[in-house]
Structure formats: C-alpha cells, structure tokens
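> Attaching a predicted model along with its sequence, questions to come.
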Amino acid sequence: MTQFDDSTLTSQTLPPLQGEGRVLIIACGALAREILALKEMNGWDHLDLTCLPAILHNHPEKIADAARDAIAKHRDAYGQIFMAYADCGTGGALEAVCRAEGVEMIAGPHCYSFFAGNEAFEAAGEVTSFFLTDFLARQFETFVVKPLGLDRHPDLASMYFGNYEKLIYLAQTDDPALTAKAEEAAETLGLAFERRMTGYGDLATALAALKA
C-alpha cells in the first residue's frame, strides 16, 4: 500500500478515477488507510476515494460545508457518492447536507462507534472512557497532545481528562507498534489502558453495500 501522511490527507492526494458505474467515497482522512485496505482486500475496484483533511475532526463545525463543497465538485462525474463519515460532532449538520444532496453516509455518532459496531458501542455506555483508533494512536501527538497544549503543559492532562477512567484502544489492525503508541497515550493522560480488536466494524459493512 502506498505510504502517506494521513493527518493532512486532502482530496488532491488521492484523485478519483472517473467512469461509468464507479462509486465515489468522500471520506474523512482519518479513514483513508482503512478504506484503501478494504478496497484491496475485497477487490472493490469500482470504488474511488477522495478525502477531506482529517484535521477537520478538531473543527467539526466545518465538516458539513466541506462535505457539501466536495459533493458539488464531483457530482457530475459520478452517479453515486457515499459519505464515509458518521455525525462526527456536527450535531446533525452533516446528515442534513447528505439528505439534501441524496447522499448516503455511515450510521452512528462517530468512528469509535462504527468500528466497535454501533449497537455494541451504544449498549456499553462507557462514558468515562477515552477512545483511540489506529489513526488516533498513530497521530496522537498531532490531534491530541499539541492541540491541547499538553506538550507545553503536561499538567493540563488532569484538567482535560480528570473525569475519564481508562483509555480504550479500538484496534483495526494487529500492530504491536500501534498498541505500544496507544499504551503511551494512556500513560500520558494518566488513564488505565485497554485494547479491543474491532477490525473494520460497520465501515466494512457500509462499503460492501456500495455496488457498481
């Protein structure tokens, strides 16, 4: 698989291949590796991928507008477009855009939920747990430590995460290096650590339903 920096992935990084019968996935950059892996494993050659910057997760109020612009940009080239986002903190704004544009999206509140399986995640009700995926384990410094200023003021960890009890790493792949990074993240935040192997969860199910 081609190596890339998924923390800054944009639609220009992975230009789609237009054509009759093809489906375009507009995805959060945080899901790029997983979607490419699923495409390769399943031979889903009819799926094309374009990504919005993963850093939008730190600015969820911008996701809906960015998604609307991406749909408009590619609408004429594709008969079907799929939004590889859950709500992701948009407060229903992304769902409203997708409904207005006739575009399907992944069910659930966020990627932690659909990787774990939305029903199982909701049933667990783990409100005192902080979650990482493979992406966030890999990009913990970029998406958590630096934005919160923990690199400059590590004492702030207790203020931000004092109400959490443990960090749960939802692993998409069996990668000891990422597990070690996730354990380090838990130590940085002063939380107990738990690893759960989820694989690709409902993301795989959603993409499997996209027929040519």
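That came through, no problem. Numbering: from 1, shown residues only.
> Every contact and neighbour count from this point should use C-alpha atoms.
Fine.
> State the next helix or strand along the chain beyond the longest helix belonging to the chain.
In the chain, assigned by DSSP state H, the helix with the most residues is helix 176-189. Downstream of helix 176-189, the next assigned helix or strand under DSSP states H and E is strand 192-197.
> which other helices and strands contact that next one?
Identification of packing neighbours for strand 192-197 by 3 or more C-alpha pairs under 8 Å, 6 or more residues apart in numbering; DSSP states H and E yields strand 166-171, helix 176-189.
> Can you tell me which helices and strands the longest helix of the chain packs against?
Helix 176-189 packs on helix 134-138, helix 157-161, strand 166-171, strand 192-197, going by 3+ C-alpha pairs under 8 Å, 6+ apart.
> all strands in this protein, in order from the N-terminus.
Applying DSSP state E to the chain gives strands spanning 23-28, 47-52, 80-84, 104-105, 129-132, 166-171, 192-197.
> Output the ones you listed in a markdown table; the columns should cover distance to residue 114 and mean neighbour count.
Putting the strands of the chain into a markdown table (distance: least, C-alpha to C-alpha, whole Å; neighbours: other C-alpha atoms under 10 Å) gives the following:
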| stretch | distance to residue 114 | mean neighbour count |
| --- | --- | --- |
| strand 23-28 | 14 | 24 |
| strand 47-52 | 18 | 23 |
| strand 80-84 | 11 | 22 |
| strand 104-105 | 12 | 18 |
| strand 129-132 | 12 | 20 |
| strand 166-171 | 11 | 24 |
| strand 192-197 | 13 | 15 |
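> adding another structure so you can compare the two:
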Amino acid sequence: MLPVLIIACGALSREIKVLIRANDWRNVRLECLPANLHNRPERIPAAVAEKLEMASQGQRILVAYGDCGTGGQLDAMLGAYGVERLPGAHCYDTYAGESVMAALSEHEPGTFYLTDFLVRHFDRLVIQELGIARHPELVGTYFGQYRRLVYLSQRRDPFLEAQARRAADRLGLAYESHYTGYGSLETSLVRLIEPADTANTEETTWAH
C-alpha cells in the first residue's frame, strides 16, 4: 500500500486530522502550509510547488486547497505534476457545497464568510494581519462593501458561535450562521485517498 501525503491549507488542518483518525488512514501523512497565505493568494502556487519539490518519490500526493483566489494558477501548476486538489473555488465550497455558496452569494453578494478555523483565529488572521488592531479605521476600508457575516460551522459549539457573533459586531456586519459539518471534505478525501490502497506504484507515483 503506497503512502499518501496530503499537502493542505492550515485552515483545514484540524478537520483533516480528525478524518484521518476516524477513517484509520494509517498510510496518510499531513503537511500544512500557513493559513495566512490566503491574505496573499498569489503566493499559494509557489508555496505548494515547493512542498511538491521536497516530497519524496513513491507516494501519492493530494493537495487540500481550493483555487483559493489564485485565478487558476494553482491548477496550472498542479497539472504539471499530475496532482489533484479538492474540488471548488475555496474551502467554503468544500464545507457548504457549491450550490449553497452560490445561493448565499446571490442572496447577498456582500458576504464575509467564517469557518470554525477562521473564528478561532479571527483576531490573528483578520484583526492583526490586516492591520486593524493598529488602525481601526481600516475596518471601513476592508469591509465597507460587505453587508453580512455568515458563519459556516463545522461543529455545533456555543463558544465558537458567540465568537462569530462578536466578529460580526466588530466588523459592523449583520450575522447569520449555517451548520455545514464537514460537508464534502470527507467524501472528497475518501475518493482521492482510498483508490491509492489498491493501485500499484507505477500508476500512482508522481514525477517531476
């Protein structure tokens, strides 16, 4: 059985680790890139490519990213390696599904989304990284075109729910929550990982 390496966005780390344990994927190893790359999405393809270059041969490699704002550049890079990623434009699609995200966007295009990870790290990734802690007036600059905050929750957690409400208040946005669970993250990983259990080395080994 070939080992499997998942190169993932740090925002999916906790959930992927839970799924690895739940599915008893003993041949799967996870390596994560910093979640704050999403503030500079043009850097994501190069960061993933560096991980691919450092990876050893004789294993199946999966990339747990959506397009994540790279404008197709991530897919173009992955195509050269023959490596597959999660479906969808971003992790919101992975959790909520593309049809639900399309409906939410159509109802209110000016929507800012949070997941469990983003709620837990809101202060660091939004308030600190965007400079709002030093310059509160930047809230209007970054979020002036938004009207609501939608929390796409993976777990029913009253503490995270309260934190998400506080985030909406801090940004001056209306608040909504939608429970998604893990959505298609598990089904996508099962589809991408489990065929490797029966494939032979020549079929699944990627090459530079």
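Thanks, I have it. In this text, all values refer to a predicted model and were calculated from it rather than measured experimentally.
> Give me the TM-score for these two chains.
Here the superposed chains carry a TM-score of 0.87, computed using TM-score structural alignment, normalised by the length of structure 2; 192 aligned residues with a C-alpha RMSD of 1.4 Å.
> circling back to that earlier point, closest one to residue 26 of structure 1 among the helices and strands packed on helix 176-189 of structure 1?
helix 134-138 (17.3 Å; C-alpha to C-alpha).
> mean deviation (superposed) between that closest one and structure 2, please.
Aligned to structure 2 and superposed, helix 134-138 of structure 1 gives a mean residue distance of 0.6 Å (mean C-alpha distance after the TM-score superposition for structure 1).
> chain center to that helix: distance?
Here helix 134-138 of structure 1 is found 10 Å from its chain centre; the criterion is C-alpha atoms, centre = their mean, to the nearest Å.
> Quick one: the residues in structure 2 that it pairs up with.
Using TM-score structural alignment, helix 134-138 of structure 1 corresponds to residues 116-120 of structure 2.
> And stretch 85-92 of structure 1, by the same measure?
With TM-score structural alignment as the criterion, stretch 85-92 of structure 1 aligns to 65-72.
> and stretch 112-128 of structure 2, which residues are buried?
112, 114, 115, 116, 117, 118, 119, 122, 125, 126, 127 (16 or more other C-alpha atoms under 10 Å).
> Show the end-to-end separation of it, please.
By C-alpha to C-alpha, to the nearest Å, the extent of stretch 112-128 of structure 2 from end to end equals 17 Å.
> Need the nearest residue in space to the alignment partner in structure 1 of residue 15 of structure 2, chain neighbours excluded.
Aligned by TM-score structural alignment, residue 15 of structure 2 pairs with residue 34 of structure 1. Using C-alpha to C-alpha, 6 or more residues apart in numbering and skipping residues adjacent in sequence, the residue nearest residue 34 of structure 1 is residue 200, 7.3 Å away.
> any idea how far residue 134 of structure 1 is from the one you found?
For residue 200 of structure 1 relative to residue 134 of structure 1 (C-alpha to C-alpha), the value is 10 Å.
> Between the two, which contacts overlap?
Shared contacts of residue 200 of structure 1 and residue 134, defined by C-alpha atoms under 8 Å, 6 or more residues apart in numbering, comprise residue 172.
> so who does the alignment partner in structure 1 of residue 37 of structure 2 touch?
By TM-score structural alignment, residue 37 of structure 2 lines up with residue 56 in structure 1. Counting by C-alpha under 8 Å, 6+ apart, residue 56 of structure 1 touches 62, 63.
> Which parts of stretch 171-187 of structure 1 count as buried, going by neighbours?
Neighbour-count burial for stretch 171-187 of structure 1 [16+ other C-alpha under 10 Å]: 171, 172, 178, 179, 181, 182, 183, 185, 186.
> Kindly state which residue of structure 2 is aligned to the last one.
It refers to residue 186 of structure 1. Per TM-score structural alignment, residue 186 of structure 1 is aligned with residue 168.
> Also the second one?
Aligned by TM-score structural alignment, residue 172 of structure 1 pairs with residue 154 of structure 2.
> how close does the residue lying closest to its match once chain neighbours are set aside get to residue 58 of structure 2?
The shortest distance from residue 154 of structure 2 to any non-neighbouring residue, by C-alpha to C-alpha, 6+ apart, is to residue 181 (4.0 Å). Counting by C-alpha to C-alpha, the gap between residue 181 of structure 2 and residue 58 of structure 2 amounts to 33 Å.
> Alright, that wraps it up for me.
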